[in-house]
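*Asks:* build me a structure from this.
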Amino acid sequence: MKWVAWEQVGVDRMGCAWLIRKRIDPEAIFEFIPRNAPVPADAEPFDIPGVKFSHHGGHCSFHAFVQHYQLEDPVLHRIARIIDEADTIQAVCVEPAAPGLDLLCEGLRLTSDNDHEALERGAMLYDALYAKLSEELLGV
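*Replies:* Okay, the predicted model is just below:
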């Protein structure tokens, strides 16, 4: 399936793409469009205001995927909280990893030739985050 998001990926879009490939659509193809460009009819949009897989109720787009697909993995729920804190305005900061994850994702975007390369690099970061949180939360 083709998935579309705005260009200039950051912490939430990188996380969503990682989640899509890991748990939802391993054969996903990603397309990136300029802000306010029309969404291609043959693609499922994400992290674009007003679509199903976007920010809702103060939560990030990653959270929308976890909820919609009823993913019960506690590590994914923790990652959703971290991305929430990194990507949205929070009254209270409770996830110490959030600012670092946001900073690293921004750096990956800045040092990548394009959004596709940033997603590939970001996938390694999210794999590492998932592994560390699995160890902490599940003892795996």
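*Asks:* hey, let's count contacts and neighbours off CA atoms from now on
*Replies:* Fine.
*Asks:* next one: the spatially most central residue of the chain from residue 75, what distance?
*Replies:* By C-alpha atoms, centre = their mean, the chain has its centre lying nearest to residue 15, at 2.2 Å. Distance, residue 15 to residue 75, using C-alpha to C-alpha, to the nearest Å: 13 Å.
*Asks:* most distant residue from the middle of the chain?
*Replies:* Distance to centre of the chain, C-alpha atoms, centre = their mean, peaks at residue 139 (24.2 Å).
*Asks:* which residues touch that residue?
*Replies:* The contact partners of residue 139, by C-alpha atoms under 8 Å, 6 or more residues apart in numbering, come to none.
*Asks:* tell me who's in contact with the residue nearest to residue 45 when sequence neighbours are not counted.
*Replies:* Leaving aside its sequence neighbours, residue 45 sits nearest to residue 4 (C-alpha to C-alpha, 6 or more residues apart in numbering; 4.6 Å). Residue 4 is in contact with 30-33, 39-40, 43-46, counting by C-alpha under 8 Å, 6+ apart.
*Asks:* go on, residue 20?
*Replies:* 26, 28.
*Asks:* one more time with 10 Å
*Replies:* Contacts for residue 20 (C-alpha atoms under 10 Å, 6 or more residues apart in numbering) come out as 3, 14, 26-29, 62, 65-66.
*Asks:* what comes up buried for the lengthiest helix in the chain?
*Replies:* Determined from DSSP state H, the single longest helix within the chain is helix 115-138. By neighbour count on 16 or more other C-alpha atoms under 10 Å, the buried set for helix 115-138 is 115-116, 118-119, 121-123, 125-126, 129-130, 133-134.
*Asks:* one more sequence to fold, the one below, so I can look at both together:
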Amino acid sequence: MNWLIFQYTLPRDHKSRVTLWRRIKKLGAISPIQGTHILPDTPDCLEGFQWLLQTVKEDGGDTLLVHSDRLQGFSDEDLKQLFHQEMRGDYLKLQDELKNPPADLDFRRLLKRFQDLQSRDHFNSPEGQKTARLLQKLREQHNPRVQLPLKKKADFQGRTWRTRPGIFVDRIASAWFIRTFLDPHAVIHYSDESREGEITFDLLDADFTHVADLCTFEVLVHSFEETSPEMLKLAEIIHALDVEEAGVTPPEAEGLKAIFNGYIAQGLPDHDRAEQGGQVLSALLAHFKAQMAGLEVLQ
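*Replies:* This is a model prediction of the structure:
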């Protein structure tokens, strides 16, 4: 595995010393040796260290930034465990709040704290996974979702589906789900004209559509029990874009929305939006799966 190693010195008693320490901590770096800060070698981490490098030089200090595939005395697993330890204390503090929520619970504030921790949890630490489960449990307790009747995939093979034309976030994701997880040969019409024997989605009184606070994509995900952690994370993004609730949105949401808006700007027909959008969603799902498995997903 490849690593970034960052070292710096500042003039004695320089006022920016504490600020730099805080920024290094915010990046999620570990310091197994005093004065040596380490991150996985990814584009985001490299950019973070480069900003620090520039800041130190502007403050009259000296820096060293090295790319390395090994650190003498530390295996890759040793370093990953140090990253887990680095995150443990902050996750435990958040877990205490999740286990004993205040009467005036602000769930979005807790979610934002968790997302901030996730952004520097480079190897999906065990305490991070535990915190995610506690957060989901608390969300369900304070915002119980309707119980959807479960469906059998075998009953939806060789069927024709229909939704309204001009597909965007929820319908693009729903079409991708149907073709990827239900029936790769499904025929999907994007039309206002009904057909006998069709299955409808994201229409008024459709077979699959919004239920309570769930968007159509979420209804499909839960109805067919495709509820892996990576799928639920993707569903959270689709929900945030489709329902557009005020508050915290996943960091990937705006980028996905920009891509889908680009399809409209290009004048793509619905079947092309579904095909190209599906490729993006498949890539996102694969990324989340690798990320949650603690794999190195960026080179």
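*Asks:* returning to that earlier point: most widely separated two among the contacts of residue 20 of structure 1?
*Replies:* The most widely separated members of the contacts of residue 20 of structure 1 are 29 and 66, with 19.4 Å between them, by C-alpha to C-alpha.
*Asks:* so for the two, which sits in the more crowded spot?
*Replies:* Neighbour count, other C-alpha atoms under 10 Å: between residue 29 of structure 1 and residue 66, residue 66 has more, with 22 against 15.
*Asks:* what does that one correspond to in structure 2?
*Replies:* The equivalent of residue 66 of structure 1 in structure 2 is residue 221 (alignment by TM-score structural alignment).
*Asks:* ok so, going back, closest to residue 105 of structure 1 out of the contacts of residue 20 of structure 1?
*Replies:* Using C-alpha to C-alpha, residue 14 comes nearest to residue 105 of structure 1 of the contacts of residue 20 of structure 1, at 7.6 Å.
*Asks:* aligned counterpart of that closest one in structure 2, please.
*Replies:* Under the alignment (TM-score structural alignment), residue 14 of structure 1 pairs with residue 172 of structure 2.
*Asks:* next: residue 125 of structure 1.
*Replies:* Counting by TM-score structural alignment, residue 125 of structure 1 corresponds to residue 280 in structure 2.
*Asks:* also residue 87 of structure 1?
*Replies:* Matched to structure 2 by TM-score structural alignment, residue 87 of structure 1 sits across from residue 242.
*Asks:* show the contacting residues for its match.
*Replies:* Listed by C-alpha under 10 Å, 6+ apart, the contact set of residue 242 of structure 2 reads 168-171, 214-217, 236, 257.
*Asks:* try 6 Å
*Replies:* With contact set as C-alpha atoms under 6 Å, 6 or more residues apart in numbering, residue 242 of structure 2 has no partners.
*Asks:* re the thing from before, so of the contacts of residue 20 of structure 1, which ones are in strands?
*Replies:* Using DSSP state E, the members of the contacts of residue 20 of structure 1 that fall in strands are 3, 29.
*Asks:* go through the contacts of residue 20 of structure 1 and name the one nearest residue 92 of structure 1.
*Replies:* residue 62 (19.4 Å).
*Asks:* roughly how far apart are that closest one and residue 81 of structure 1?
*Replies:* Distance, residue 62 of structure 1 to residue 81 of structure 1, using C-alpha to C-alpha: 9 Å.
*Asks:* between those two, which one's more packed in?
*Replies:* More crowded of residue 62 of structure 1 and residue 81, by other C-alpha under 10 Å: residue 62, with 30 against 19.
*Asks:* ok, for that one, nearest residue in space, not its chain neighbours?
*Replies:* Nearest-residue entry for residue 62 of structure 1: residue 16, 5.1 Å, with adjacent residues in sequence omitted and distances by C-alpha to C-alpha, 6+ apart.
*Asks:* shouldn't the one you found be within a helix?
*Replies:* Yes. Using DSSP: H, G, I helix; E, B strand; the rest coil, the assignment for residue 16 of structure 1 is a helix.
*Asks:* separation between it and residue 138 of structure 1?
*Replies:* Relative to residue 138 of structure 1, and taking C-alpha to C-alpha, residue 16 of structure 1 is found at 22 Å.
*Asks:* and if you look at residue 93 of structure 1?
*Replies:* 23 Å.
*Asks:* on that earlier part again, could you find the counterpart of the residue nearest to residue 45 of structure 1 in structure 2?
*Replies:* So residue 4 of structure 1 corresponds to residue 162, using TM-score structural alignment.
*Asks:* Provide the aligned range in structure 1 for stretch 135-153 of structure 2.
*Replies:* Counting by TM-score structural alignment, stretch 135-153 of structure 2 lines up with no residues of structure 1.
*Asks:* that should have said stretch 80-93 of structure 2, apologies.
*Replies:* So stretch 80-93 of structure 2 sits over no part of structure 1, by TM-score structural alignment.
*Asks:* buried set for that stretch?
*Replies:* By neighbour count on 16+ other C-alpha under 10 Å, the buried set for stretch 80-93 of structure 2 is 80, 82-84, 86-88, 91.
*Asks:* and residue 258 of structure 2, that's in a helix?
*Replies:* Yes. Under three-state DSSP, residue 258 of structure 2 sits within a helix.
*Asks:* can you find the partner of it in structure 1?
*Replies:* With TM-score structural alignment as the criterion, residue 258 of structure 2 matches residue 103.
*Asks:* burial count for its match?
*Replies:* Neighbour count for residue 103 of structure 1, taken as other C-alpha under 10 Å: 14.
*Asks:* now swap in residue 28 of structure 1 and tell me
*Replies:* Residue 28 of structure 1: 14 neighbours (other C-alpha under 10 Å).
*Asks:* tell me the counterpart of it in structure 2.
*Replies:* Per TM-score structural alignment, residue 28 of structure 1 is aligned with residue 186.
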